[in-house]
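A.B. asks: Next one to model:
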Amino acid sequence: MKLLRQAERVEPFVFRPWFDRLTLRGILDWFQPLSRAWSLAEAVDYDPADYVAGIGKPLPPGPGWERGLALLLGRAEEQRHEWVGADRRWQEGFFGADAASIDLVALEAARMGAADRFMNARSLFLPLKLLGRLPPLSWDIATPEKLGTSFDGAAADPVRFLDPTQATAKLRQTHSMIEGGVRHRWITAEGQSENDGAPLWARVIEPVDAVDPPTLVFLHGISMETDFWAGFNDAAMLAVKQGFRLIRAEGPGHGRRRAPGTFGGEEVLSTGPFGFINYISRHLLEAALLIAWARGQGGGPVGLAGVSLGGLTAQKLACASRHWPDAYKPDALMLMVVSGRVSTLKMGGRLAGEMRLPERLAKAGWTDDLLRRYAPLVEPERDAPLPPERIFMLLGVEDEIMPISEGRALARDWRLPDENVTIRPQGHFTAYLGLPAAPQPFFQFLQRIKHL
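C.D. replies: Sure, this is the predicted structure:
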């Protein structure tokens, strides 16, 4: 995480295609296995015997390994307990009636510190990695029949299904915290049904002296839990320095919305098309509510930006918004490292190949034709959802996860001006991570919003 916290200084030397290849290997060989080990511990309530059963492999012989595992799990449980307590105190303070007498800055620092340590407790499981005793990703790919039960009706009538005006949730905000000339507050939802899973969360960040500022709603990529990693500083924060109100939405299954016993974004991957469709369709409706909330605060126009999975969600939101009242529509759009052929992603791309996803999908009964049946729920339409001059793209020539050919095809279909499409000699990760050091395309997007 230190590299991400110092992106502007290291970009000229690090954020090149070799770093993309290294990052992908790190995700597959280290981050995902350690995350699964970390979340399995939570799932079995940190019980050593149940943990060994969950791994599926016995420990090496000898009492030392058993004692070591018990100590490891005990430390991981302490980190979780610390986070739960810090978050409880945080919610009592930020939602309570006595905020004026509470040091909210200290409460947030304690919450973030505990969250960061909880996330970094993954490193406790390194000995198991070296022993070859890490559990595999918890695959549970839904069959076409199961997916059909949930989404066949939606695919037949996506306009009705993707309609934020039908939402019953009411947005509630915390007290504000001011630090370093910046105001922070959080939004959550009340009244969501249990079928919606953990409620919406978003962090709102704005200059303390801003009067009716323009707003940027930002959607993150998979496993990016920015409210849980201390010191995370990416391109989105540049919007605040430019006088914007920034709304960082927390995606389903991430951060506070993570189901116990899973890691951030795991369900999107492990359940196959079901997780992918469920994420995009849910999150775009939540983002629409945040756009409407921002308009209700007064001020200028509202832009929408997304990176990777967040970009796929943003582009589908923009297309679906043709049928919505103006309050829910973004005024401008920026898509970073995206593809225009979303329904084929589960069959292609290097990440899918490395995870043997095509084989796993075929084994569960999936074909290309079946995947395309649900394209209306996730794929952008061929006509631009906004005036082309209001849509911006950032693509990487070396992107092996969402190949640039599909992003370029979408830009052509939407007839985006050449100056609105930035193509860099980078890959999926470095094209975005390198933005703080070379932010011209992002600033161009922000300036367009300001002048609407």
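A.B. asks: can we go C-alpha only for contacts and neighbour counts from here?
C.D. replies: Noted.
A.B. asks: longest helix of the protein?
C.D. replies: helix 63-95 (DSSP state H).
A.B. asks: for that one, packing partners?
C.D. replies: With contacts defined as 3 or more CA pairs under 8 Å, 6 or more residues apart in numbering; DSSP states H and E, the packing partners of helix 63-95 are helix 32-43, helix 48-55, helix 104-120.
A.B. asks: tell me what the helix or strand following the last one is packed against?
C.D. replies: Going back to what we said before, that points to helix 104-120. Next helix or strand after helix 104-120 toward the C-terminus (DSSP states H and E): helix 126-131. Here helix 126-131 touches helix 32-43, going by 3+ CA pairs under 8 Å, 6+ apart.
A.B. asks: The same query, at a cut-off of 10 Å, please.
C.D. replies: helix 32-43, helix 63-95 (3 or more CA pairs under 10 Å, 6 or more residues apart in numbering; DSSP states H and E).
A.B. asks: list the buried ones in it?
C.D. replies: By neighbour count with 16 or more other CA atoms under 10 Å, helix 126-131 contains the buried residues 126, 128-129.
A.B. asks: tell me the contacts of Pro48?
C.D. replies: Going by CA atoms under 10 Å, 6 or more residues apart in numbering, Pro48 touches 41, 54, 66-74.
A.B. asks: those strands in this structure, which residues are they?
C.D. replies: 170-173, 177-179, 182-190, 201-207, 215-219, 245-250, 302-307, 332-336, 391-396, 421-424 (DSSP state E).
A.B. asks: and the angle from the third one to helix 104-120?
C.D. replies: This points to strand 182-190. For strand 182-190 against helix 104-120, the angle by axes from the mean of the first three to the mean of the last three CA atoms, to 10 degrees is 70 degrees.
A.B. asks: Equivalent analysis for the fourth one, please.
C.D. replies: Angle between the axes of strand 201-207 and helix 104-120 is 130 degrees (criterion: the same axes, to 10 degrees).
A.B. asks: want to put them side by side, so please do this one too:
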Amino acid sequence: ANGSVDEFQALLGPAAEGLPKADTILETLVRKRRLYEAADGGWCDAFFGGADVDPDSLVTREIARFKAAADLMAMRRSFRPLRKSVPQVDWAVAKPADVQAQHGLRLQVEANSYAAPAPVEMEQSRPVQGAKGEEFWIRMPSPVRSMGDTAWARVFMPAERPVRGVVVSLHGVIMEPEMWPLADLSDGLVDRGFCVVRPEAPWHGRRRLDGYFGGEPMFARGMLGFVELFEAWVLETALWIGWARGALSDRVALGGISLGALTAQIAASVCHYWPEDMRPDGAFLITTTGDLMDGALRGSLAELLGVTEQLADAGWTEGEIDRWRPLVEPAESPALDPGRIVMVLGDADTVTPFAGGMNLARRWNIPAENLFVGHQGHFSSALGLYRNTAPVDRAADIFAA
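C.D. replies: Presented below is the predicted three-dimensional model:
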């Protein structure tokens, strides 16, 4: 609403009355957004600009950027009174014919479903000293036309060199670690001597579209959202892997949590169509499922958002949905050695349902010593890795070999 109470009320209708002191909240939101934009602009100039910048100034700039980002994100709490009166998602579900027109050719030839992206120019920032070691950022134009934006990744280097290997680590939906404080499993891998490359997913963080929360377009657009997000993030991941192998180490593995794991397993399914330097050596999949459509339509998050009803209203039948499984679900077998894939599942996971994860583990012949199942839910499975480090230890041993 750009800070306008009148525009806010016009957008929400009677529901706007449920937000006391809307004028003050909107004014504060606009102010914090401007502060973030100013901090981010100064950050970009310092880290990517042509002028020399001393190391202490870089640290100051990053602290200021992150604080401004976290303050802006925290404004969401001010809108809690509306959570039951305003739809969770701004729905704009694409119809089956629209998805067919945009992506139908990708279904005709398997090798074309995720064809290798053309090389792009990577830009690397100045480094800054972080808590564990040197950190820097890399960015590139997204190779996928539907994105049309800049893809970003943050790189965490271990203190000791040479590195044991690199892990490209993909975060979960709605998780935006560049924007506010979140638990991050990258630390455990960095402590074990690995460099971690942490990309930002499409529609998240710096790439978030105005008027949406992080990752919202994936749900809002229905099947088109899933197809577009996976196309972009899988192909961007191929480029991150290629960059890491050329710049950091010839050992490059792929990891992911939740949405990140769903993306990583697609990459692990199709990477045999890519040049060797873009192929991961292994995969670390945390809270995943081989049946995305079950999770997307019947999982607890899908039920909360009302995904099934929205798809049905847009003309999606079970048959129409099944046609697009090849673009959003893993193949029958991986393009990697199953012995180099580690999987973590929770038997109480209802977001990426546990049964689908176990079916994938059996289908892919994941060795018993690489499969870790806990009596945990979706979020506690990932957080539990801070206490039970055996899965991280196993992945590290495999990826370094």
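A.B. asks: picking up where we left off before, for Glu8 of structure 1, find the nearest of the helices and strands packed on helix 63-95 of structure 1.
C.D. replies: For Glu8 of structure 1, the closest of the helices and strands packed on helix 63-95 of structure 1 is helix 104-120, at 21.6 Å, according to CA to CA.
A.B. asks: what does that closest one correspond to over in structure 2?
C.D. replies: Under TM-score structural alignment, helix 104-120 of structure 1 corresponds to residues 58-74 of structure 2.
A.B. asks: what comes into contact with that stretch?
C.D. replies: With CA under 10 Å, 6+ apart, stretch 58-74 of structure 2 has contacts from 28-47, 55, 57, 126-130, 176-181, 205-206, 213.
A.B. asks: and it, how far out from the chain's middle?
C.D. replies: How far stretch 58-74 of structure 2 lies from its chain's middle: 20 Å, per CA atoms, centre = their mean, to the nearest Å.
A.B. asks: export the helices and strands packed on helix 126-131 of structure 1 to a markdown table and tack on mean neighbour count and distance to Met119 of structure 1?
C.D. replies: Formatted as a markdown table, these follow (neighbours: other CA atoms under 10 Å; distance: least, CA to CA, whole Å):
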| stretch | mean neighbour count | distance to Met119 of structure 1 |
| --- | --- | --- |
| helix 32-43 | 23 | 9 |
| helix 63-95 | 17 | 9 |
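A.B. asks: Gln426 of structure 1 is nearest to which of those?
C.D. replies: helix 32-43 (23.2 Å).
A.B. asks: Which strands or helices does that closest one pack on?
C.D. replies: helix 48-55, helix 63-95, helix 104-120, helix 126-131, helix 266-270.
A.B. asks: Taking their axis directions, that helix and helix 104-120 sit at what angle?
C.D. replies: Going by the same axes, to 10 degrees, helix 32-43 of structure 1 makes 110 degrees with helix 104-120.
A.B. asks: got the contact list for the aligned partner of Ala390 of structure 2 in structure 1?
C.D. replies: With TM-score structural alignment as the criterion, the equivalent of Ala390 of structure 2 in structure 1 is Gln440. By CA under 10 Å, 6+ apart, Gln440 of structure 1 lies in contact with 422, 446.
A.B. asks: What separation is there between Gln440 of structure 1 and Ala49 of structure 1?
C.D. replies: 54 Å (CA to CA, to the nearest Å).
A.B. asks: try Leu73 of structure 1
C.D. replies: In terms of CA to CA, Leu73 of structure 1 sits 11 Å off from Ala49 of structure 1.
A.B. asks: same check, this time on Tyr374 of structure 1
C.D. replies: Computed as CA to CA, the Tyr374 of structure 1 to Ala49 of structure 1 distance reads 42 Å.
A.B. asks: ok, those two, which is more surrounded?
C.D. replies: Tyr374 (22 against 13; other CA atoms under 10 Å).
A.B. asks: re the thing from before, tell me roughly how far the match of helix 104-120 of structure 1 lies from structure 1 on average.
C.D. replies: Aligned to structure 1 and superposed, stretch 58-74 of structure 2 gives a mean residue distance of 0.5 Å (mean CA distance after the TM-score superposition for structure 1).
A.B. asks: separation between Ala201 of structure 2 and Gly13 of structure 2?
C.D. replies: According to CA to CA, Ala201 of structure 2 and Gly13 of structure 2 sit 32 Å apart.
A.B. asks: could the helices and strands packed on helix 126-131 of structure 1 be laid out in JSON lines, adding distance to Ser405 of structure 1?
C.D. replies: Shown next, in JSON lines, are these (distance: least, CA to CA, whole Å):
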{"stretch": "helix 32-43", "distance to Ser405 of structure 1": "28"}
{"stretch": "helix 63-95", "distance to Ser405 of structure 1": "43"}
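A.B. asks: for these, which one sits closest to Ala235 of structure 1?
C.D. replies: Among these, helix 32-43 comes nearest to Ala235 of structure 1, with 24.6 Å by CA to CA.
A.B. asks: roughly how far out does the closest one sit from the chain middle?
C.D. replies: Remark: helix 32-43 of structure 1 is offset 19 Å from the chain centroid, using CA atoms, centre = their mean.
A.B. asks: Between helix 63-95 and that helix, find me the angle.
C.D. replies: 80 degrees.
A.B. asks: If I take helix 32-43 of structure 1 and helix 48-55, what angle do their directions form?
C.D. replies: Going by the same axes, to 10 degrees, helix 32-43 of structure 1 makes 140 degrees with helix 48-55.
A.B. asks: Can you show me the helices along the stretch 101-250 of structure 2?
C.D. replies: Along the stretch 101-250 of structure 2, the segments classed as helices by DSSP state H, counting those that start in this stretch run 105-108, 110-113, 186-191, 216-220, 223-247.
A.B. asks: who wins for proximity to Gly18 of structure 2 among these?
C.D. replies: Using CA to CA, these put helix 216-220 closest to Gly18 of structure 2, at 22.9 Å.
A.B. asks: which helices and strands does that closest one pack with?
C.D. replies: helix 223-247, helix 300-305, helix 307-313.
A.B. asks: So which bit of structure 1 is the longest one matched to?
C.D. replies: To tie it back to what came earlier, the one meant is helix 223-247 of structure 2. Here helix 223-247 of structure 2 aligns to structure 1 at residues 273-297, judged by TM-score structural alignment.
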